[in-house]
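Student: Quick one, structure for this:
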Amino acid sequence: MFTKPTPAKDLTIWEDAEKMIEKARRDGVETVWDRFEQQTPGCKFCELGLTCKNCNMGPCRISIKENGKMQRGVCGADGDVIVARNFGRFVAGGSAGHSDHGRDLIEVLEAIVEGEAPDYTITDVEKLQRVAAELGIATEGREVMAIAGDLVDACFADFGSRKKELGFASRVPEVRKEIWRKYKVMPRGVDREIAEMMHRTHMGCDNDAVSTLLHAARTALADGWGGSMIGTELSDIIFGLPTPSKSQVNLGVIKESSVNILVHGHNPVVSEMVLAAARDPEMIAKAQAAGADGINIGGLCCTGNELLGRQGIPMAGNHLMTELAIVTGAVEAVVVDYQCIMPSMVQAAACYHTKFITTADKAQFTGAIHISFNTATAAKQAREIVDMAIEAYAERDQSRVEIPVAPVDAVTGFSNEALLNMLGGTLDPLLDAIKDGSIRGVVAIVGCNNPKFQHDSQNVGLAKELIKRDILVLATGCITTAAGKAGLMVPEGSEMAGTGLQKICSALNIPPVLHFGSCVDNSRVIQLCGIIANALGVDISDLPVWGASPEWYSEKAVAIGLYCVASGIPVQIGTPPQITGSKLVTDLALNGLEDVFGASFLVEPDYAVAAEKMDERIKAKRRALGLSE
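Tutor: Predicted coordinates:
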């Protein structure tokens, strides 16, 4: 039976997305919303987390018997154990993703040290020396490459199995570390915790749900204070610190008269080189000879965020906008590395002249053009990619081009260092603003989109509700584009904020929502919380702070959420992970973790209700610290 598709205006809050959804339907291009409808309703057993295929005696699915008792799987595992095992593996997957990103950056730094990456350099020597000193590496009077070589060894050691604590645990307040030691969740090594999570969840191993969940926390902490933090710090060292600058966002950044190349994924190692090639006068001349007025680089998702923060390139869209960017008909090439890249983009690109180019051997896509990117030949390969895009420009069908809106301005590129610099080199002005109530609290809203919600409705709605309450918002990942489109990432956006936050934004000439980088850069957020807690002489869990991911979808988001909670930062999410089939696991996530870590999860799909509940906790934390309202 034919079902009329959902009107585009009900799927997204944005004009550019609405117009491109309608164009995709006219052009016969299937989008994520079409496939979501095809998959609805989903499997209830999977949704509850009550399915198990960890061995070949199954697969099993657990339900309630008529007598009210829970079934068991073939091996005898009950619903609590199965849910905990599934959740643990979900966290391991997310931790592996962000941490492997960090490992890639170590390998690039190692190649620079060994002279095998001639197109890369150490851009921020001061940060190299500062981070090395934090990890106990001697820096005084030593050559830069010698220090960098020792930093490589120290970072690789954090992925191994021989340490008792990660190097960056030095940034964690001592009282928090004592909690981790008490519950045996102090992360020892990134790969060690991920491998142990997989071992524990093998049939016949950890069959106590609480034990499994505690190790899930340890695995997530190894990502947040290990792999992700390494990825952030080494990206700064190699490519430079993000610095506040003006840019633009939405599909209007795609230019009808230019060769348009969109970079997508998470790792700046490829995208930085593509940008450098696109800025080469020789390549620009080639584009002009082909009839274009130049070469335009735009960002998607977190690779876009990396270049946005450091290079100021415009952002075309977030996760649910990636197919729609191609539907404009004006994109010559999409160059991807890994993570959050929908396989459907290959089919969408094939409907137009767009070249879909993969660059990471660990993320190959059937039907794509694959270029195995090598740091030894990076500049040459980047030029080859730009050449492909220029050649594709000649194949563009101008009758199919539609740029739906004009771009809007955004101020982006904040980091802990940039924030300190803006405050005169000390956190005191920020602490004073928190103490006097001008800034009543801080919330980090973490990216992601999910077609279960009207696109970006929860992300933008929550941000607006929070700033009205004088709560400063830090944005990472896919919410960046949304906040920018909503006018929240320009100083003028403070008109939507409360009077206290307005005062601070006016004094510093900053937006009420600060762009804090890609989703791997949530390590900046937990580090900042550690710095503030140490400055106040309290634990992180004592601070008036929250994390939030209203439209989350990925394993990485759950890993981020769990390492925030285990660090003492409560986290709001719009939908629960697949754990609700176990009352024990659900109660632990929503309540029990409070007794262990001083923080827990809040599942609330309504951003207005979520903001109210988050504000109540912020009030309580302020009262406990003796701060005024």
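
Student: When you work out contacts or count neighbours from here on, use the C-alpha atoms and nothing else.
Tutor: Noted.

Student: those strands in the stretch 1-150 of the chain, which residues are they?
Tutor: 51-52, 60-61 (DSSP state E, counting those that start in this stretch).

Student: Any idea which of those strands gets closest to Met345?
Tutor: Across those, Met345 has its closest neighbour in strand 51-52 (29.9 Å, CA to CA).

Student: And the contacts of that closest one?
Tutor: 45, 58-62, 73, 82-83, 86 (CA atoms under 8 Å, 6 or more residues apart in numbering).

Student: please give me the structure for this one as well, since I'd like to look at both together:
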Amino acid sequence: MAKDSGDVKNKSIWEDATKMIEKAARDGVETVWDRFEQQTPGCKFCELGLTCKNCNMGPCRISLKENGKMQRGVCGADGNVIVARNFGRFVAGGSAGHSDHGRDLIEVLEAIVEGKASAYTITNEEKLYRVAQEVGVATDGRTKQDVARELVDVLFADFGSRKKELAFMGRVPEKRKEIWRQLNVIPRGVDREIAEMMHRTHMGCDNDAISTMLHSARTALADGWGGSMIGTELSDIIFGVPTPAASKVNLGVIRKEQVNILVHGHNPVVSEMVLAAARDPEMIAKAKAAGAEGINIGGLCCTGNELLGRQGIPMAGNHLMTELAIVTGAVEAVVVDYQCIMPSLVQAAACYHTRFITTSDKARFTGATHVSFDTSRAAEQARQIVEMSIEAYGSRDNSRVEIPVEPVDIVSGFSNEALLDMLGGSLEPLLEAIKDGSIRGVVAIVGCNNPKFTHDSQNVGLAKELIKRDILVLATGCITTAAGKAGLMVPAGAEMAGPGLQKICGALDIPPVLHFGSCVDNSRVIQLCGSIADALGVDISDLPVWGASPEWYSEKAVAIGVYCVASGIPVQIGTPPQITGSKLVTDLATGGLEDVFGASFLVEADYRIAAEKMDERIKAKRKALGLGE
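Tutor: Below is the predicted model of the structure:
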């Protein structure tokens, strides 16, 4: 963790970040690190999860009495119950975010088949038919419109209350489903599980901490194998399946001589249209008439990842870089949809000529310019946004522009389909590499940054430690930018890997860290693990795999972690969620879940120690499978 937040080098490991933090101070722009200092130290009761405001008899704070016994809230709930209830609502919030993203994609597909969204199309018909067949939709002799219309109905039903299990449950190995049946946690409907969690945590309902934690797992599973998976699959159908392509990353992708538009958030529905408008010759001509050489689109966070994977659009930065991108003074517009968007961006943009443009009615920001994005008018509204950006270029003060570095190369755009294509259409070469120890294990590192740590130090440190041990890393979300800046997302980065992984990277001409998409695309990871487990005839928990989120901050990250653990994939996190006020809940999360799901959480703030412990488990799993080192 950053020890001296006043020292800029303790705030980030990157040159582009530290230079812009210094410039922000000169320009009088408050950053996330400034506000973190203002909020330190935090409330210990909140940190421990021992506060409750679920009814108006409180709020309550729970602590130990002088006799060592735990206090109870006004209603009589003890600390274990309060911690579990708070955690359950945290998971429900994260699951709602990613799952609502999935629902939005269903609505876009529905608008396409109804002829109400002419700017959008079904780009990948092969995947449409394949996914439709998988969830029981007949495809023989039917048009893509008819197939898509029925698929919409099937996937909308996954959000309801009348099904016994979700449509994609066929992707879950039978051994794993049997564990879920015994525990009564097979997810039935996305909205049903989230609503039930809110009901269970109302005063006078579920007052057994273990029961509440099990429903947390069910809620998260509804996200991972439901809402998030729907979001990923429909994005592929509508916008195309990601394939490997060269791109660039860091604040150097912002071009002084061009109109710079940064897209930020999580849903590609808006950003794909803005990109299309920016490529329109008429828009480019308008930009040149305004004195620019052209229009440059760059990505931030997961909307950036969506465009990076499918379109090769460069990434300007991750979560803690968003304010700093504006501080370059060269950004005409930041166009956002929802999630992980700091409200402070409105104030940062106001310090320059930058337009901060919101597009989702679910995510309005006081002081922003709002364009209520409508899929029936998507092309028109995207052109409007680009024209506003061109107009802002005329107000840019070039004396305040500072682009701190040159961009670096990355290779992005991997997916399960791209991986299979690379392997000749079969998982067998990957399985052979795992069996012979060339790839000793696989770890998915999930995005997020948190000012509690030196920015990206844990993300990059853990990735480097793992690849040295011949462990392949899959990157989703905000770690993408970090791994790219560290040189880990080009084939030459394999020089930092162990000999086995080097050999595989050389044979396939791939990086040792593969870009697997946005944070919603962790559904690709659990699907891949399910496919490998089926191919080997084992459970997911038998595999030499891990998930990790060293610098997590978001409710969504906890939901991802819970659905991974419930699926049999252990997860390393750098800091604990707000559960440490309950020994029962903490012990369950960090060990007891092994007896329930065959996986649990590892809380470890030092990436070196984390890598060693993760490696120990991978060795044990390999040995149990009869695999050598």
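
Student: ok, back up a step: okay, the strands of the stretch 1-150 of the first structure in CSV with mean neighbour count next?
Tutor: Listed next are these as CSV, based on neighbours: other CA atoms under 10 Å:
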stretch, mean neighbour count
strand 51-52, 22
strand 60-61, 19
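
Student: Distance from the lengthiest helix in the first structure to the middle of the chain?
Tutor: When the first structure is scanned for its longest helix (criterion: DSSP state H), the result is helix 79-113. Counting by CA atoms, centre = their mean, to the nearest Å, helix 79-113 of the first structure is centred 13 Å from the centre of its parent chain.

Student: Out of the contacts of strand 51-52 of the first structure, flag the one nearest to Ala611 of the first structure.
Tutor: Val83 (28.9 Å).

Student: Pretty sure that closest one sits against Cys46.
Tutor: No - using CA atoms under 8 Å, Val83 of the first structure is not in contact with Cys46, being 9.8 Å away.

Student: More neighbours: which of the two?
Tutor: The neighbour count for Val83 of the first structure versus Cys46, taken as other CA atoms under 10 Å, is higher for Val83 (29 against 15).

Student: wait, what's in contact with the more buried one?
Tutor: Val83 of the first structure touches 48-51, 209, 578-579, 581-582, 585, counting by CA under 8 Å, 6+ apart.

Student: From these, list just the buried residues.
Tutor: Among these, the ones that count as buried by 16 or more other CA atoms under 10 Å are 48-51, 209, 578-579, 581-582, 585.

Student: Out of these, which comes closest to Ala277 of the first structure?
Tutor: Distance to Ala277 of the first structure across those (CA to CA) is lowest for Gln578, with 43.7 Å.

Student: which ones among the contacts of Val83 of the first structure are found in helices?
Tutor: Per DSSP H, the contacts of Val83 of the first structure map to helices at 48, 209, 585.

Student: Just give the nearest non-adjacent residue to the first one, would you?
Tutor: In space, Leu48 of the first structure comes closest to Gly581 once its chain neighbours are excluded; the distance is 4.4 Å by CA to CA, 6 or more residues apart in numbering.

Student: In contact with the one you found, which residues?
Tutor: 48-50, 79-80, 83.

Student: Check Ser118 of the second structure too.
Tutor: By CA under 8 Å, 6+ apart, Ser118 of the second structure lies in contact with 112, 376.

Student: and if you look at the one 5 residues further on?
Tutor: By CA under 8 Å, 6+ apart, Thr123 of the second structure lies in contact with 236-240.
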